[in-house]
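> Just a sequence and a predicted model for now, questions to come.
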Amino acid sequence: MSTAATLSSRPETVVRSVRSWKTPILLGVLAVIALLVFALGTPSAEVTFRLTDESAAVTLPNVVLWAPLVGWAAGILLALAAAHSAFLTSRGLRIPGWLIAVFAVIFVLAFLTWAVGSARTTNVALYGLLAGSVTLAVPLIFGSLSGVLCERSGIVNIAIEGQLLFGAFAAAVAGSLSGSAFVGLLAAMVAGVLVSLVLAVFSIKYIVNQVIVGVVLNVLVSGLTGFLFSTVLSKDGAKWNSPPRLPNLRIPFLADIPVIGPILFDQSIIGYLMYVAVAAVWFGLFRTRWGLRTRAVGEHPKAADTLGVNVNRTRFLNVLLAGAVAGMGGAFFTLVSVSGFGRDMTAGQGYIALAALILGRWNPIGAFFAALVFGFATNLQYVLSLLGTPVPNQFLAMLPYLVTIFAVAGVVGKSRAPAASGIPYVKG
């Protein structure tokens, strides 16, 4: 049979591109909200954003915005961006990430201007809002890095909540008994490793469902720390639950840089370790042999095994390392945020860290910025409630979880987890 006849006898293959309208629909809804609320419903007021503290060595002039102008300009720009995203989707083209990022920045600016303009006080310290957002994001960043280390090697880490909580508990107890915050930090890392050890043994050695093990560990740690808190820590808080705090280490000159100086160079030791951890995990994953092997066992463990990589040992060690990283995030609660442990004080932030991991597309840098988004949403709730805005506190408290839903649902872009994530490996 001739080649032409062979080709003509084959059924015609029709290739159709799959178009997702989730992002254009979401952007369109937000653009309509901006036009109705931020443009039509904006107050006729001037809003002042203070970029630096008046006592700072270097000061910047305040930014004064007229709320109606910002509302209408933002509404029009957002509508154009939504229309452009719909046009790209109709043509089967990918919506660029910068468009979503610019859309988010404009929407947040318009929301801030409208909310502050409607408040009792139309003056807000923007530098304080940003600095507080970074502070609140610290445990989320450590938790998301823990998830990156686990899932990049093929283990689903639902136990981030338990690692953070047990790290906070160990830091409080060890810091109180020793009188040293650094001993408490070390104890928190050990506590995180212990939780990870249980996760690794059951999920890797005994091949128990990883999601179930993680959920059980979260419940176990919550019950255990709650029991010890009520029976031991509460009865003698001076001995068991009075850890010293880690002071902020201000770097001269650098901390005086406007806006970013107080955020980057006026942190506790845990804050500086956060920056080091993000850089180290990124460099390790994408620039070292260890990182290549880790990504290999997370994507194709059988091929990695064929090349001589011990898959389960690599996974085991990475899960333990992830526990130490999450433990540092847990220490933040009792050594930096407050001087003492409280029952379930992590308040589900381990699950938000998991969402930041997904939103960041299993990349340390992406997870870092995603965690900052959640920290900003949390801090915005506190700042706006103090200013006396008309926005209900219940709605503001929902913001981190709404972002979590959008991240997990893939509205802001399709995310692909490592191919072997959650799949146990049995040699042979």
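That came through fine.

> drop to CA atoms for contacts and neighbour counts, all remaining ones
Noted.

> What residues of whatever helix or strand A331 lives in count as buried?
Using DSSP states H and E, A331 sits in helix 311-332. Counting neighbours by 16 or more other C-alpha atoms under 10 Å, one finds that the buried residues in helix 311-332 are 311-312, 314-332.

> likewise stretch 173-193?
173-177, 179-193.

> Likewise for stretch 421-428?
Across stretch 421-428, burial judged by 16+ other C-alpha under 10 Å covers S421, G422, I423, P424, Y425.

> Straight-line length of it, end to end?
Using C-alpha to C-alpha, to the nearest Å, the end-to-end distance of stretch 421-428 comes out at 19 Å.

> Same question for stretch 407-414.
First-to-last distance for stretch 407-414 - C-alpha to C-alpha - comes to 9 Å.

> how far is it from where the chain is centred?
Taking the mean of its C-alpha atoms, stretch 407-414 sits 14 Å from the chain's own mean (C-alpha atoms, centre = their mean, to the nearest Å).

> List the neighbours of that stretch that are in contact with it.
K22, T23, L26, I100, A355, A356, I358, L359, F406 (C-alpha atoms under 8 Å, 6 or more residues apart in numbering).

> Stretch 340-355 now?
139-141, 143-144, 147, 158-162, 164-165, 168-169, 172, 222, 225-226, 229, 241-243, 330, 333-334, 371, 374, 400-401, 404, 407-408.

> Pull the distance from that stretch to the chain's centre.
12 Å.

> Presented hereafter is structure B, for comparison with structure A:
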Amino acid sequence: MMIIEAIPLTIITASTPLVIAAMGELVTERSGVLNLGVEGMMIIGAVCAFIATQATGSPYMGLLAGIVTGAAFSLLFGFLTLTLVANQVATGLALTILGLGLSGMIGEGVVGVPGIKMQPIAVPLLADIPFVGPILFRQDLFFYLSIVLVVGVNWFLFKSRTGLKLRAIGDSHGSAHTLGLPVIRTRYLAVLFGGACAGLAGAQLSLVYTPQWVENMAAGRGWIALALVVFAAWRPWRVLAGGYLFGAVTIGQLHAQALGLGLPSQFLSALPYAATIVVLVIISHNRRTTLINTPASLGKPFVPDR
């Protein structure tokens, strides 16, 4: 029974940062901004969360530090792309490179230092339900936040007036500006939200998934989160399903290595990223669905009339 419980528990832990980071990027892209710097924001959030936890002794302060750092990093991206109208693709790639290098420098002194793991929060009564209780109702705060994010973002985008305005800006920033909607301000807020989510996802890596600091510990998860948004066709509930699918593939290859199936370990380690490529290739064949769901102004610069 313990082994049966351990598998879904590890899948949840591996999937949570993907869901959180992808939800932030989904909101950013819905506003018409393409931020490829998710990996950089995740890794800088991870190292700052770990250092803050070591300094204060509280993983919750580390969680807050990850959010703040990711948001601050995203503001740099926003200033360059929204105010200075720099190319979004190039700026996002530069942000990732900056995050990887800066995190290595900041975290050099804490490599190998034992971390403080965030403990699970048990929901009274529900946590005692056999099998389901330990899996769903005795989890860390990051898991609960990921579910709240999915529900909240889905409501915000499709049930609120502000969400409707954000989607309108993402679909046609020129028309939205003509109608008097604050395009730049809305996009700044969306970018800020995306950065905060990426920083939160990074904090999960260093406080729960692997409670220590290891250089480049994001290991491409930011890129998987970006692919996950496309895979989900910019729909929150599909992000949740896709995140757990990719998480299951990640954990599955680890179990396959442990079972000694005779396959090269390098091949098994590459499976999550190979799955990402395969999914994107399959999606690209359905051009009609992709065109319908893709925000029309995604990645296009906007300069308001003066």
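In hand now; what should we look at? Bear in mind that the values here come from a model prediction, so they are computed numbers and not experimental data.

> coming back round to it: can you redo the buried residues of stretch 421-428 of structure 1 as a markdown table, where the extra columns are secondary structure and distance to V108 of structure 1?
Converted to a markdown table, the buried residues of stretch 421-428 of structure 1 look like this (DSSP: H, G, I helix; E, B strand; the rest coil; distance: C-alpha to C-alpha, whole Å):
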| residue | secondary structure | distance to V108 of structure 1 |
| --- | --- | --- |
| S421 | coil | 34 |
| G422 | coil | 36 |
| I423 | coil | 39 |
| P424 | coil | 42 |
| Y425 | coil | 44 |
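
> what's the closest of those residues to A200 of structure 1?
Closest approach to A200 of structure 1 among those (C-alpha to C-alpha): P424, at 11.0 Å.

> per the alignment, that closest one corresponds to what in structure 2?
Matched to structure 2 by TM-score structural alignment, P424 of structure 1 sits across from P301.

> And for that match, nearest residue in space, chain neighbours not counted?
V85 (6.2 Å; C-alpha to C-alpha, 6 or more residues apart in numbering).

> Next up, identify which helix or strand the alignment partner in structure 2 of A170 of structure 1 is on.
Under the alignment by TM-score structural alignment, A170 of structure 1 pairs with C48 in structure 2. Following DSSP H and E, one finds C48 of structure 2 within helix 38-56.

> That helix vs structure 1, mean deviation?
When structure 1 is overlaid, helix 38-56 of structure 2 sits 0.8 Å from its aligned residues on average, using mean C-alpha distance after the TM-score superposition for structure 1.

> My guess is T186 of structure 2 contacts S31. True?
Yes - T186 of structure 2 is within contact range of S31, at 7.4 Å (criterion: C-alpha atoms under 8 Å).

> Next one: the match of P424 of structure 1 relative to V33 of structure 2, how far apart?
On the measure of C-alpha to C-alpha, P301 of structure 2 and V33 of structure 2 end up 8 Å apart.

> again, but for S284 of structure 2
20 Å.

> same check, this time on P182 of structure 2
P182 of structure 2 is 14 Å from V33 of structure 2, by C-alpha to C-alpha.

> Would you mind telling me which of the two has more residues around it?
V33 (29 against 16; other C-alpha atoms under 10 Å).

> Would you map the helices across the stretch 101-250 of structure 2?
Secondary structure of the stretch 101-250 of structure 2 (DSSP state H, counting those that start in this stretch): helices located at 132-136, 141-159, 161-171, 173-178, 183-204, 221-231, 236-259.

> just those helices: most buried one?
Greatest average neighbour count among the helices of the stretch 101-250 of structure 2 goes to helix 183-204 (a mean of 28), per mean count of other C-alpha atoms under 10 Å.

> so what's I3 of structure 2 up against?
Contacts of I3 of structure 2 by C-alpha under 8 Å, 6+ apart: none found.

> picking that back up, restricted to helices, list the buried residues of stretch 173-193 of structure 1.
Using DSSP state H, 173-177, 181-193 are the members of the buried residues of stretch 173-193 of structure 1 that sit in helices.
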